[in-house]
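In: compute the structure for the input listed below.
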Amino acid sequence: MAKAEDVHRIALALEGTTASPHFDRTAFKVFRNYATLAADGLTINLKFTPDEQELTCLVHHEAFSPVPNAWGQQGWTTANLARLSEAELSEALQKAWRHAVTKKPRR
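Out: Predicted structure coming up:
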């Protein structure tokens, strides 16, 4: 079972990642946010492509679900940390990070 501490440790080990407050959450970003950890430490939202989101939610429906709004239609996906192993969390964070690291910074 993954925990909030695992999110911090894994995300901050990814090159260029910083953590900062984002409303009531903690955001992890490189050039753009790629993950946000809920204040209660129970869930994390991750930025996948819509295709990745669809496949991930289909295969791991017990742990992943689309964010239920327009953000979800853009690929933002909620993961229940209690239903993920550390390895699964690491894989999901790396997937989201890869998208953020390839984005050019906003001007």
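
In: contacts and neighbour counts: CA atoms only from here.
Out: Noted.

In: how about the strands in this protein?
Out: Using DSSP state E, the strands of the chain run over 18-22, 25-29, 33-37, 43-47, 64-66, 76-80.

In: would CSV of these with distance to Glu54 and mean neighbour count be doable?
Out: Shown next, in CSV, are the strands of the chain (distance: least, CA to CA, whole Å; neighbours: other CA atoms under 10 Å):
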stretch, distance to Glu54, mean neighbour count
strand 18-22, 26, 14
strand 25-29, 22, 21
strand 33-37, 17, 25
strand 43-47, 12, 25
strand 64-66, 8, 23
strand 76-80, 9, 24
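
In: one more sequence to fold, the one below, so I can look at both together:
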Amino acid sequence: MATFGTLEHIVMSFPEVTVEPHFEKISFRVRKKIVATHDEKNNRVTVKLSEVDQEHFSSLNLTIYPVDNKWGKQGWTFIELDKVNEGLLRDVLTAAYCEVAPKKLVEIIKQ
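Out: Model prediction:
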């Protein structure tokens, strides 16, 4: 199952990602937009997905699910880090990056 190191390795491989604090969490951003946050206390990652991606990934694995409030309806999605495998985590993070990154940067990772 995935670890914080796995999360960090994957998300930092995307172009122009930076690490910044976000309240009591760590956030990974591209051009100031959040790709993912990590909640160390709950060992949970939060990402923003399109409605289609959120539904798709949530249907694949019970460890990926919408945030249970109005944020979840906007695409914000939890990932239980210690219960998700690396391949699925990579796919979800890639979708989240593509959701917020500028098109030129998305084209780089899709090559």
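
In: superposing both, give me the TM-score.
Out: With the length set by TM-score structural alignment, normalised by the length of the first structure, the two chains reach a TM-score of 0.87; 102 aligned residues with a CA RMSD of 1.4 Å.

In: ok so, going back, let's have the strands of the first structure in JSON lines, adding distance to Glu86 of the first structure.
Out: Below are the strands of the first structure laid out as JSON lines (distance: least, CA to CA, whole Å):
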{"stretch": "strand 18-22", "distance to Glu86 of the first structure": "19"}
{"stretch": "strand 25-29", "distance to Glu86 of the first structure": "17"}
{"stretch": "strand 33-37", "distance to Glu86 of the first structure": "15"}
{"stretch": "strand 43-47", "distance to Glu86 of the first structure": "13"}
{"stretch": "strand 64-66", "distance to Glu86 of the first structure": "15"}
{"stretch": "strand 76-80", "distance to Glu86 of the first structure": "12"}
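
In: check contacts around the residue most central in space within the second structure.
Out: The centroid of the second structure falls nearest to Val47 when counting by CA atoms, centre = their mean (3.6 Å). Counting by CA atoms under 8 Å, 6 or more residues apart in numbering, Val47 of the second structure touches 34-37, 75-79, 93, 96.

In: longest helix in the second structure, please.
Out: Longest helix in the second structure, counting residues (DSSP state H): helix 86-100.

In: that one: average distance to aligned residues in the first structure?
Out: Superposed on the first structure, helix 86-100 of the second structure shows a mean distance of 1.0 Å to its aligned residues (mean CA distance after the TM-score superposition for the first structure).

In: run the angle between that helix and strand 17-22 for me.
Out: 90 degrees (axes from the mean of the first three to the mean of the last three CA atoms, to 10 degrees).
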